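Next come a sequence and a model predicted from it.
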Amino acid sequence: MKTRTMKMAGMLLITAILAGATGVSAQEQKTVEESSIQPKFGVKVGLNGSNFYHDDLNDNNMKMGLNAGFFAKLPVGRGFSIQPELLYSNKGSRRSYNNLLMGEGEYRLNLHYLELPVMGVINILPNLNIQAGPYVGYLAAARVNDAKSDGSNNEVAELNSDNFNRFDFGVAAGIGVDIQHITLGARYNVGLTELGKSGSVVGESFNGVKNSNISVFVGVGF
């Protein structure tokens, strides 16, 4: 199925980056005014393309959302840094409808996470890096919105977050391009924790379902 293919492609990307990290020729990365590699602290903002993965789901339900937060890039050695981040990340999925009673639109399940990724970053070229590492996310809120074809977008329900696993653990991998103090990047992350908790109708409906997310972002370091 499409979702299984997407998951496998993402895991292959993560595996390839982790496996190849030890074989690349690490490069120093610094701005023109720096005489040596310096720690950087900055902000980043981007766009998510999120979905769930499960044997009974498909890739046609990808939902767009925002990610934004702070990062620190801490040099460890030549061409290698540890990059912890603190992010807000809007994930979830969507489901379209088109009928005489309700018209045309889609329901969007918005899962609002606070996330802490810790990435290992290797510069394979002075301005090109690959990155991989784990993340942990905390579910702050879960809401359902009704987005109509006329452009209106109204919240129709706030779900009880206690019906979900509050913490989401996963792995992420990506690539970044550094242009002086600006970083442009893309990242794929896959959750390893089931979303639903047993004991409620809502929780049971998410048993076996996990997060899948592709993000693009721009960061500014200082």
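That came through, no problem. Residues are numbered from 1 along each chain as shown.

going forward, measure contacts and count neighbours with C-alpha atoms only.
Fine.

How far off centre is stretch 103-113?
18 Å (CA atoms, centre = their mean, to the nearest Å).

just stretch 125-139 next, same as before
Centre-to-centre, stretch 125-139 and its host chain are 10 Å apart (CA atoms, centre = their mean).

Touching that stretch from outside, list them.
14, 17-18, 26-30, 111-124, 161, 165-179 (CA atoms under 8 Å, 6 or more residues apart in numbering).

Out of the residues you listed, which end up buried?
14, 17-18, 26-30, 111-124, 161, 165-178 (16 or more other CA atoms under 10 Å).

Give the other helices and strands that the longest helix seen in the chain contacts.
For the chain, the longest helix by residue count, based on DSSP state H, is helix 2-20. If you count contacts as 3 or more CA pairs under 8 Å, 6 or more residues apart in numbering; DSSP states H and E, helix 2-20 packs onto strand 40-53, strand 128-148, strand 167-179, strand 182-191.

what do you get if the cut-off is 7 Å, keeping everything else the same?
strand 128-148 (3 or more CA pairs under 7 Å, 6 or more residues apart in numbering; DSSP states H and E).

now the strand it packs on: how far from the chain's centre is it?
Remark: strand 128-148 is offset 5 Å from the chain centroid, using CA atoms, centre = their mean.

buried set for that strand?
Neighbour counts over strand 128-148 (16+ other CA under 10 Å) mark 128-139, 141-148 as buried.

next up, a second structure to put side by side with the first:
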Amino acid sequence: MKKHLLILFSCIIYHSGVAQTNAEVNPVRQRVHYGFKVGLNYANMNFNKGYPTPATPVKASWRPGFLLGFFLEVPLPYNFSLQQEYLYTQINGTHQGLQTQYGHSYLSLPLLLKYRLLPKVVIMAGPQFELLIAAQEKANGQTTNTTHETEERSIGFTAGLGFRVSKFLSLNARFMHGFNHIGITQRTNALEYKYELLQIATDFRF
């Protein structure tokens, strides 16, 4: 009888320890976080991935832009969370062969699955949807509004890392690659490209 009680007591202690360890490793964060973010992006309009492929390869040209907006982060079990963002994003590009610069403004909607790899480090990935707000191009010193001649919707995949600086402040870096071809001046001689975008941003959460 004493032997059975000792085994039972040992099992209780063991399972209690395992449960406590699992709770520490895989906590369920109950609080929903929200906040706003600001940052910079560097974009390349890759015309070499457009259709038809240009006869002469177009040299890559990375140009800066900015982003700002809001986000909402919903906790999930086992160190996961889901983050929806609503961003105003300025994406610029250049066609070196045509000596033409482009400036596009988007409503960006990334939907990210995040995993807390370390107490202050997270990895994230997910789709990013883009809705065109305004577009223009500059060539030979003249600026032309091309909003109605530019593909209005695009989708890409984004992934990156985040670092928690404090309870309210985080830094993150992400790379986004566009899936679909984006056409410019579709009513005349169409040009197509795919976006490549590097983003560095600061999150302020509440």
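Done, it's in. Since we're looking at a predicted model, the values are computed, not measured.

How about the secondary structure of R31 of structure 2?
Under DSSP: H, G, I helix; E, B strand; the rest coil, R31 of structure 2 falls in the coil class.

Give the aligned equivalent of L171 of structure 2 in structure 1.
Alignment note: L171 of structure 2 maps to L184 in structure 1; criterion TM-score structural alignment.

ok, and the closest non-adjacent residue to that match?
Distance criterion CA to CA, 6 or more residues apart in numbering; nearest residue to L184 of structure 1, sequence neighbours excluded, is V218 at 4.6 Å.

ok, that neighbour to F71 of structure 1 distance?
Distance from V218 of structure 1 to F71 of structure 1, counting by CA to CA, to the nearest Å: 12 Å.

which one in structure 2 is aligned with I175 of structure 1?
Applying TM-score structural alignment, one finds that I175 of structure 1 aligns to L161 in structure 2.

contacting residues around the match of L171 of structure 2?
Applying CA atoms under 7 Å, 6 or more residues apart in numbering, one finds that L184 of structure 1 lies in contact with 176-178, 217-219.

6 Å - rerun?
176-177, 217-218 (CA atoms under 6 Å, 6 or more residues apart in numbering).

Then D203 of structure 2?
Contacts of D203 of structure 2 (CA under 6 Å, 6+ apart): 37, 169-170.

Map the residue nearest to L184 of structure 1 onto structure 2.
Using TM-score structural alignment, V218 of structure 1 sits opposite T202 in structure 2.

contacting residues for its match?
Residues in contact with T202 of structure 2, defined by CA under 6 Å, 6+ apart, are 37-38, 170-171.

from these, which two are the most distant?
Using CA to CA, these span at most 11.0 Å, a distance reached by V38 and S170.

quick check, A26 of structure 1 in a strand?
No: A26 of structure 1 sits outside any strand when classified using three-state DSSP, being coil.

pretty sure it contacts V121?
No: A26 of structure 1 is not in contact with V121 according to CA atoms under 6 Å; the separation is 10.2 Å.

give me every residue that touches the residue nearest the centre of structure 2.
Geometric centre of structure 2, nearest residue: T158, 4.5 Å, by CA atoms, centre = their mean. Neighbouring residues of T158 of structure 2 by CA under 6 Å, 6+ apart: 125-126, 175-176.

Now it: closest residue in space, sequence neighbours ignored.
M176 (4.1 Å).

Could you do Q29 of structure 1 as well?
Counting by CA to CA, 6+ apart, Q29 of structure 1 lies nearest to P126, which is 4.8 Å off, once chain neighbours are set aside.

corresponding residue for that neighbour in structure 2?
When structure 2 is aligned by TM-score structural alignment, P126 of structure 1 is paired with P119.

likewise G20 of structure 1?
Checking TM-score structural alignment: G20 of structure 1 goes with nothing.

Look at G20 of structure 1 and say how many residues are nearby.
Other residues near G20 of structure 1 come to 11 when the count uses other CA atoms under 10 Å.

returning to what we had before: now the angle from the longest helix of structure 1 to strand 128-148?
Per axes from the mean of the first three to the mean of the last three CA atoms, to 10 degrees, the angle that helix 2-20 of structure 1 makes with strand 128-148 is 160 degrees.

what angle sits between helix 2-20 of structure 1 and strand 182-191?
Relative orientation of helix 2-20 of structure 1 versus strand 182-191 (the same axes, to 10 degrees): 120 degrees.
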